[in-house]
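> quick one: sequence and predicted model below, then my questions.
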Amino acid sequence: MSRPNILVICGRNKRRSRTAEHIFKNDFRFNIRSAGLSPQSNRKISENDLNWADLVLVMETDQKTKIRKVYQHLELPAIEVLEIADDYEFMDEELVDTLKVKMNALLALNYEL
């Protein structure tokens, strides 16, 4: 199987999802991209992102609900919730550790990576 495409989403793509993309951008196991749901996002989620993704990782349950509602006309990839609150700054050490643990566990479960 080729490397899966992982899309990581948070509210504004300023801290959590951007940190995830930054720490995993050179990971040989998968391709990664990040975006935000808010119109004020550094990089706003698009239909192209969702069509590209094999797996979408969101930080909060309501983000999963919003994606399903806004993009209900698309055949969406699996969406998993990481349950990481918006309590961190970009590249916060605790955020980095939490993302590594949670994302590696989900990738092992979904792709045996």
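Perfect, thanks for sending it.
> alpha carbons only for contacts and neighbour counts from here, please
Will do.
> would you map the helices across the chain?
Along the chain, the segments classed as helices by DSSP state H run 16-24, 47-52, 61-70, 93-111.
> make a markdown table out of these and add mean neighbour count.
Putting the helices of the chain into a markdown table (neighbours: other C-alpha atoms under 10 Å) gives the following:
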| stretch | mean neighbour count |
| --- | --- |
| helix 16-24 | 21 |
| helix 47-52 | 14 |
| helix 61-70 | 14 |
| helix 93-111 | 14 |
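> put this next to the first one:
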Amino acid sequence: MTRLLFVCGRNRWRSPTAEAVFARYEGIETQSAGVGKDAETPVSAEAIEWADLILVMEPGHKEKLTRDFGALLRSKRVVVLGIPDEYRFMQPELIALLEERVGRILGLPDAR
């Protein structure tokens, strides 16, 4: 089982979409969180420890994680997906981007 933690700013649109999309894949467990003070689900030490791979939407999210959880991230792989904050929850264009980029990282056979 591969555990994926998806992170965006407020945990309202991008990371919850990624969590929902990849939870459907066999052999993958997902969680999502946000780095902002007003995040629906703030990133926690427990979530970082739980994750096998941390996927953030923007470089600034990785910077905030490193600042706040640097010691915990030493043994973790953190990947920046490069997905801007211009999509709504479960928007088809967002789903397509996520499937392409995360699929490529995970080596999924149907990755675009």
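Now that the structure is in, tell me what you want to look at. Predicted, not measured: the structure shown is a model, and the values here were computed from it.
> thinking again about what came up before, format the helices of structure 1 as a markdown table; extra columns: distance to L82 of structure 1.
Putting these into a markdown table (distance: least, C-alpha to C-alpha, whole Å) gives the following:
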| stretch | distance to L82 of structure 1 |
| --- | --- |
| helix 16-24 | 11 |
| helix 47-52 | 18 |
| helix 61-70 | 8 |
| helix 93-111 | 7 |
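> nearest to R3 of structure 1, out of those helices?
helix 93-111 (9.5 Å; C-alpha to C-alpha).
> so which elements touch that closest one?
Packing contacts for helix 93-111 of structure 1, counted by 3 or more C-alpha pairs under 8 Å, 6 or more residues apart in numbering; DSSP states H and E, involve helix 16-24.
> give me the distance between the helix it packs on and the centre of its chain.
Per C-alpha atoms, centre = their mean, to the nearest Å, the displacement of helix 16-24 of structure 1 from the mean C-alpha position of its chain is 8 Å.
> between the helices of structure 1, which gets nearest to S38 of structure 1?
Each of the helices of structure 1 was scored for nearness to S38 of structure 1 using C-alpha to C-alpha, and the closest is helix 61-70 (10.3 Å).
> stretch 29-47 of structure 2 corresponds to what range in structure 1?
Aligned using TM-score structural alignment, stretch 29-47 of structure 2 spans residues 31-49 in structure 1.
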